[in-house]
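Novice: only geometry, no sequence info:
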């Protein structure tokens, strides 16, 4: 899996790209799942499952999943407009933003993650490769705890993906040895419909 580090062609503000939700769900929605008329089964596996999205994207597209790192910013103890679960990640913190894309350049997802700054190098020994690849190399045992779902708009992501919204996203905690060590917020491009089908079964009617 190869990686490039380059500036995005989207002007990056001193913040991150969150969705303006039309709908959002909490842990109950994650545990129970959504009606298929709202979110199709294949998309539920991607969004609600505890597997690696980087690995899933690679399997779906048949291409290496590569990462463009667009931000590595120390934020101290700032809440950073992040989901409330950020408070369980010890501070001071570091924010990392990336695009996940195919080797041929198609952007598939956007992710922001928040790490305890003093320990980020323990888990991201090479900060420019996918988190999944870093943790797999370390044989790190972890639990991906999906906490929330979002369906909404982001003009910045619409421009970056080259796809109209609304978009589906989620946030989750990574746990290791019973302790939370990072919070991750991900948004997926509708481009993935060519592999997963429409996001809802009602779109097929």
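Specialist: Everything's here; your move. Everything numeric in this text was worked out from a predicted model, so none of it was measured.

Novice: For the rest of this, base every contact and every neighbour count on C-alpha atoms.
Specialist: Will do.

Novice: Can you tell me the element residue 174 falls in?
Specialist: strand 167-176 (DSSP states H and E).

Novice: and what of residue 58?
Specialist: Going by DSSP H and E, residue 58 is in helix 53-61.

Novice: so after that helix, what's the next helix or strand?
Specialist: From helix 53-61, the next helix or strand downstream (DSSP H and E) is strand 65-76.

Novice: Just checking the distance from that following strand to the centre of its chain.
Specialist: Chain-centre distance of strand 65-76: 12 Å, with C-alpha atoms, centre = their mean, to the nearest Å.

Novice: Now do the next helix or strand after it: everything it contacts.
Specialist: Where DSSP H and E defines the elements, the next helix or strand beyond strand 65-76 is strand 93-102. Contacts with strand 93-102, where a contact means C-alpha atoms under 8 Å, 6 or more residues apart in numbering, come from 16, 54, 58, 61, 63-77, 107-118, 120.

Novice: Put this next to the first one:
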């Protein structure tokens, strides 16, 4: 496993990931009850708080296949990597993977970071260029998506990368497989999706 991958947009080795600086955030209770519609429209809540596949949802929204640009596969050992506290249940040593989710025509729709147990990452992500949903569906892996937190915040890096001004909505969740934590995933969605899901705010 390569320790770090160079970004196609930079010759710098990626040593961090793009967490939002929250203006507002909520935990599992908010995830269960949902938000007032004036704060987050229902269609956005289905994307952020639902337990379905975001890559599948994005494909249905845009009418284009959802493709992945992998920008980082880094060995982080037992470091907490400034990740959500849920990372503690993912066995180590760990690999951090960062990707852009985009349409086949190149429009970036989301950013995602995931953390995997190093000794199992190749088993579940045999083809690193496929979305996680496609990789796991190919293996017929049964999963439970446990959404644990939601965020509304800023990120200069994502503002530049999406070509859209924030604030942005994001979330984190655990994938469980056979009663065991498989991976922790942190996702941030581009405001470009307002074209399909309605205006926020």
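Specialist: Perfect, I can see it now. These figures come from a predicted structure and were not determined experimentally.

Novice: quick one on the thing from earlier: show me what the next helix-or-strand element following the strand holding residue 174 of structure 1 packs onto, helices and strands only.
Specialist: Per DSSP H and E, the first helix or strand lying C-terminal to strand 167-176 of structure 1 is strand 179-188. The contact analysis (3 or more C-alpha pairs under 8 Å, 6 or more residues apart in numbering; DSSP states H and E) places strand 179-188 of structure 1 against strand 107-116, strand 167-176.

Novice: right, and the ones you listed - which one's nearest residue 191 of structure 1?
Specialist: Closest approach to residue 191 of structure 1 among these (C-alpha to C-alpha): strand 107-116, 6.8 Å.

Novice: What helices and strands are in contact with the closest one?
Specialist: strand 93-102, helix 155-161, strand 179-188.

Novice: before we move on, the earlier item: now do the strand holding residue 174 of structure 1: which range of structure 2 does it align onto?
Specialist: Mapping strand 167-176 of structure 1 onto structure 2 (TM-score structural alignment) gives residues 168-177.

Novice: so how far is the matching stretch off the chain centroid?
Specialist: Distance, centroid of stretch 168-177 of structure 2 to centroid of chain: 7 Å (C-alpha atoms, centre = their mean).

Novice: What residues of that stretch count as buried?
Specialist: 168, 169, 170, 171, 172, 173, 174, 175, 176 (16 or more other C-alpha atoms under 10 Å).

Novice: Pull out the buried positions in stretch 24-44 of structure 1.
Specialist: 25, 30, 34, 39, 40, 41, 42, 43, 44.

Novice: okay, how far is it across that stretch, tip to tip?
Specialist: 14 Å (C-alpha to C-alpha, to the nearest Å).

Novice: just to revisit the earlier point, any quick ChimeraX command for the buried ones out of the contacts of strand 93-102 of structure 1?
Specialist: Applying 16+ other C-alpha under 10 Å to the contacts of strand 93-102 of structure 1 leaves a buried subset, and the ChimeraX line that selects it is:
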select :16,54,58,61,64,65,66,67,68,69,70,71,72,74,75,107,108,109,110,111,112,113,114,115,116,117,120
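
Novice: Check which helices and strands the helix holding residue 58 of structure 1 is in contact with.
Specialist: Packing partners of helix 53-61 of structure 1 (3+ C-alpha pairs under 8 Å, 6+ apart): strand 65-76, strand 93-102.

Novice: Now render these as CSV, adding distance to residue 82 of structure 1.
Specialist: Below are the helices and strands packed on helix 53-61 of structure 1 laid out as CSV (distance: least, C-alpha to C-alpha, whole Å):
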stretch, distance to residue 82 of structure 1
strand 65-76, 11
strand 93-102, 10
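
Novice: I'd like to know which of these is closest to residue 21 of structure 1.
Specialist: It's strand 93-102; of the helices and strands packed on helix 53-61 of structure 1, that one is closest to residue 21 of structure 1 (C-alpha to C-alpha) at 19.9 Å.

Novice: just so I know, which of the helices and strands packed on strand 179-188 of structure 1 lies nearest residue 50 of structure 1?
Specialist: The nearest among those, by C-alpha to C-alpha, is strand 167-176 at 9.4 Å.

Novice: outside of the closest one, which residues touch it?
Specialist: 19, 47, 83, 85, 140-154, 180-190.

Novice: quick one: residue 64 of structure 1 from residue 173 of structure 1, how far?
Specialist: From residue 64 of structure 1 to residue 173 of structure 1 the distance is 25 Å (C-alpha to C-alpha).

Novice: whoops, I mixed them up, residue 57 of structure 1
Specialist: Distance from residue 57 of structure 1 to residue 173 of structure 1, by C-alpha to C-alpha: 20 Å.

Novice: ok, back up a step: out of the helices and strands packed on strand 107-116 of structure 1, which is closest to residue 198 of structure 1?
Specialist: Between those, strand 179-188 lies closest to residue 198 of structure 1; by C-alpha to C-alpha that is 13.0 Å.

Novice: distance from the closest one to structure 2 after superposition?
Specialist: Its matched residues in structure 2 lie on average 0.3 Å from strand 179-188 of structure 1 after superposition (mean C-alpha distance after the TM-score superposition for structure 1).

Novice: distance from the helix or strand just after that strand to structure 2 after superposition?
Specialist: Using DSSP H and E, the helix or strand that follows strand 179-188 of structure 1 towards the C-terminus is helix 193-196. Once fitted to structure 2, helix 193-196 of structure 1 is off its aligned match by 0.4 Å on average (mean C-alpha distance after the TM-score superposition for structure 1).
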